[in-house]
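Enquirer: Generate coordinates for the sequence data below:
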Amino acid sequence: MAPKTPSRDLIKIIINNFVNSLRPRQIKGNLIGEDYFGNKYYEIPANPSIGKRKPSRYFVPTDKESFDQELTAEWEAWLRGRRNEPPTREELVRNLSIMEMKQRNAAELEATYGAKDDKGQLLPKEKETIGTFPKYNEYEIIPGKDPEKK
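Expert: Below is the predicted model:
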């Protein structure tokens, strides 16, 4: 006698899928963390038994009416799945202090140099001229002397 091969019972599979679809699923996520803008980040864990292989991640902004929300780079990477672990508070504070230091340095450079040339290099500020008339390189500053040629 030949060994009995398991056959698929189509009706049994359909009934099992229907019963599994009626089981309650997690719709609301678990709070994972919060950033310094006040946004809250949530995650619904993966459930391979129902075919969900990746966790669902989302955030709730502080102002739900505003469409120009700011997200920190660390939390955005976590939301998009580029990192598995959410950022720690120490990491957020360290990166915020680095960002503020860069802004201060950029403001100091802007105050020192002011304008940029064609290549994007900062140029030293020219001293203000006396009076209300602008100073142009191609015009005479001292009457009778030719302007400096480059």
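Enquirer: From now on I want contacts and neighbour counts done on CA atoms only, so please keep to that.
Expert: Noted.
Enquirer: hmm, who's touching stretch 35-46?
Expert: Contacts to stretch 35-46, defined as Cα atoms under 8 Å, 6 or more residues apart in numbering, come from residues 26-34, 52-62, 70-72, 75, 92.
Enquirer: just how off-centre is that stretch within its chain?
Expert: Relative to its chain's centre, stretch 35-46 lies at 14 Å (Cα atoms, centre = their mean, to the nearest Å).
Enquirer: Now do the top helix by length along the chain: everything it contacts.
Expert: The helix that spans the most residues within the chain, counting by DSSP state H, is helix 89-113. With contacts defined as Cα under 8 Å, 6+ apart, helix 89-113 is touched by 35, 74, 122, 123, 124, 125.
Enquirer: And it, what's buried?
Expert: 92, 110 (16 or more other Cα atoms under 10 Å).
Enquirer: quick one on the thing from earlier: let's have the contacts of helix 89-113 in a markdown table, adding distance to residue 16, secondary structure and neighbour count.
Expert: A markdown table is the format used below for the contacts of helix 89-113 (distance: Cα to Cα, whole Å; DSSP: H, G, I helix; E, B strand; the rest coil; neighbours: other Cα atoms under 10 Å):
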| residue | distance to residue 16 | secondary structure | neighbour count |
| --- | --- | --- | --- |
| 35 | 42 | coil | 17 |
| 74 | 41 | helix | 17 |
| 122 | 69 | strand | 15 |
| 123 | 73 | coil | 13 |
| 124 | 76 | coil | 14 |
| 125 | 76 | coil | 13 |
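Enquirer: please give me the structure for this one as well, since I'd like to look at both together:
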Amino acid sequence: MANEPTRRVWMIAFQNFVNSLKPRKLSGTLKGKDYFGNKYYEIISDTGRQRNSRWYDPPVKDDIAQEIPPEWEAWLRGRRREPPSEQEILKNLEIMRMKKKNAIAVEAKAGKKTPMQKGMETFPEYVEYERVPGAGPKGSR
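Expert: Here you go, the predicted model:
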């Protein structure tokens, strides 16, 4: 009878080992979807000490190079508690489109793409902007 508890411990260890080899099915609650087609899930942890499990499924399986919007990335990494709202996502998407449009307009106004210089001069130079504060625009020297 003295060996009875020992056998039970070995049986539990063996069952845990066998269960660890089986693939787990994650079934979390769907928290949202972004404009790239990614779906975001979460499993709430039972203990207060452990973080919630969060992940996403890309529309094309095994596509790890898929973009993730910054709002969702912050939620995945635990920097924010609540997932982003639909209004917040649409507002940030509109801001992103506006910035792209403004960048194209600035490049068109310059007439050509400005090459990036190397060394200490890493910013593109435009005629209408002053290089040294208070010295006036580049063309007025």
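Enquirer: ok so, going back, show me how far the longest helix of the first structure is from its chain's centre.
Expert: 17 Å.
Enquirer: got it, and stretch 77-85 of the second structure?
Expert: Distance, centroid of stretch 77-85 of the second structure to centroid of chain: 11 Å (Cα atoms, centre = their mean).
Enquirer: okay, that stretch sits on what stretch of the first structure?
Expert: Per TM-score structural alignment, the counterpart of stretch 77-85 of the second structure in the first structure is residues 80-88.
Enquirer: first vs last residue of the matching stretch, how far apart are they?
Expert: 17 Å (Cα to Cα, to the nearest Å).
Enquirer: And stretch 20-30 of the second structure, by the same measure?
Expert: First-to-last residue span, stretch 20-30 of the second structure, Cα to Cα: 25 Å.
Enquirer: if we can go back for a sec, show the buried residues in the contacts of stretch 35-46 of the first structure.
Expert: 29, 33, 34, 57, 58, 59, 61, 71, 75, 92.
Enquirer: Can you tell me how far the second one is from residue 26 of the first structure?
Expert: So the one you mean is residue 33 of the first structure. 19 Å.
Enquirer: try the fourth one
Expert: Here residue 57 of the first structure is placed at a distance of 13 Å from residue 26 of the first structure (Cα to Cα).
Enquirer: Can you show me the strands along the first structure?
Expert: With strands called from DSSP state E, the first structure shows them at 30-34, 40-44, 56-60.
Enquirer: what's the closest non-adjacent residue to the counterpart of residue 70 of the first structure in the second structure?
Expert: By TM-score structural alignment, residue 70 of the first structure lines up with residue 67 in the second structure. For residue 67 of the second structure, ignoring the flanking residues on the chain, the nearest one in space by Cα to Cα, 6 or more residues apart in numbering is residue 36 at 7.4 Å.
Enquirer: can you count the residues close to residue 37 of the second structure?
Expert: Neighbourhood size, residue 37 of the second structure [other Cα atoms under 10 Å]: 14.
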